[in-house]
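>>> sequence and predicted structure below; questions after.
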Amino acid sequence: MHESFKALLPLIIPEGVSDYFQLTDHKKDTSGIHIYLEEINSTPVEYKTSKLLSKGFFDEVILQDFPIRGQEVYLHVKRRRWWNLDTGKVVHRDWRVVATGTRITSDFAAFLKAISRYPAA
């Protein structure tokens, strides 16, 4: 990724998103600007004492964000899932836990609210 795009990224995605997601791709087409984000492989705080094994991602969720210079902006978000070796169940980050007790921006709160609308499959 070009360094100038990395410098602009904080202006495009909500503040705090880069703490949990990494940019994997971007493109511009006739429908607008598409930003692709994948959740990083860091153990969720609510499972810090469990043994987790990353098992890929849930289906991609597409969120429409604020337009930039008249261009629609779409965030393509892939949430990670882990296999809990202690319980034998699939787990994922609980975004309510991330928001609790933290000082987050209204943009990041809106982002968390939007991705929480989609249940983990």
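Thanks, I have the structure now. Numbering: from 1, shown residues only.

>>> only C-alpha atoms for contact and neighbour calcs from this point on.
OK.

>>> what segments of the chain are strands?
Here the chain has its strands, by DSSP state E, at 21-29, 32-39, 52-57, 61-68, 71-78, 80-84, 89-91.

>>> not counting its own residues, what contacts the shortest one?
By CA atoms under 8 Å, 6 or more residues apart in numbering, the surrounding residues in contact with strand 89-91 are 81-84.

>>> ok, and here's another one to check against it:
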Amino acid sequence: MDQPENLWKIYFCSMQTGYELLLPEGFLNYFEVVEVDTLEKVIILHLDEKVLSSEENKDNQFISKGFYPPTDIHDFPLRGKSLILRVRRRWQNKLSGNPYMRDWSVIAGGTHLTAEFAAFLKALS
């Protein structure tokens, strides 16, 4: 019989795989899903920025003093509902005081849409 910790690993692995299929490629490298709200017309995935790797913070130049206010990113609808990725970043550059932005191109410039969703909408117009 499976031990509770093994069942948790199986559950976590299947949830992680499900989120990988749902979210933009590479998104889970930087964020973890911490909550899901399913409302009448919208699904909100709450994602918190992960801890920086030792390579990313090798000079110890970034600090975390909690999370910045969340940003909503709209992605492809899911099961007839709007899908919102509500992300919270946490890292700040010690010297400049500016938020640390990892180099990822998930958001289309000048929008709150994922790049893939923005390209899809542009192709429709």
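Structure received. Just so you know, these numbers come straight off a predicted model, no measurement behind them.

>>> out of the contacts of strand 89-91 of structure 1, who's nearest residue 54 of structure 1?
Nearest to residue 54 of structure 1 among the contacts of strand 89-91 of structure 1: residue 82, at 4.3 Å, using CA to CA.

>>> ok now do the residue lying closest to that closest one once chain neighbours are set aside, which residues does it touch?
Leaving aside its chain neighbours, residue 82 of structure 1 sits nearest to residue 54 (4.3 Å; criterion: CA to CA, 6 or more residues apart in numbering). Residues counted as contacts of residue 54 of structure 1 (CA under 8 Å, 6+ apart) are 41, 80-83.

>>> picking up where we left off before, now render the strands of structure 1 as JSON lines, adding distance to residue 7 of structure 1.
Shown next, in JSON lines, are these (distance: least, CA to CA, whole Å):
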{"stretch": "strand 21-29", "distance to residue 7 of structure 1": "12"}
{"stretch": "strand 32-39", "distance to residue 7 of structure 1": "14"}
{"stretch": "strand 52-57", "distance to residue 7 of structure 1": "27"}
{"stretch": "strand 61-68", "distance to residue 7 of structure 1": "16"}
{"stretch": "strand 71-78", "distance to residue 7 of structure 1": "17"}
{"stretch": "strand 80-84", "distance to residue 7 of structure 1": "25"}
{"stretch": "strand 89-91", "distance to residue 7 of structure 1": "33"}
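
>>> closest to residue 107 of structure 1 out of these?
Closest approach to residue 107 of structure 1 among the strands of structure 1 is made by strand 61-68 (9.9 Å; CA to CA).
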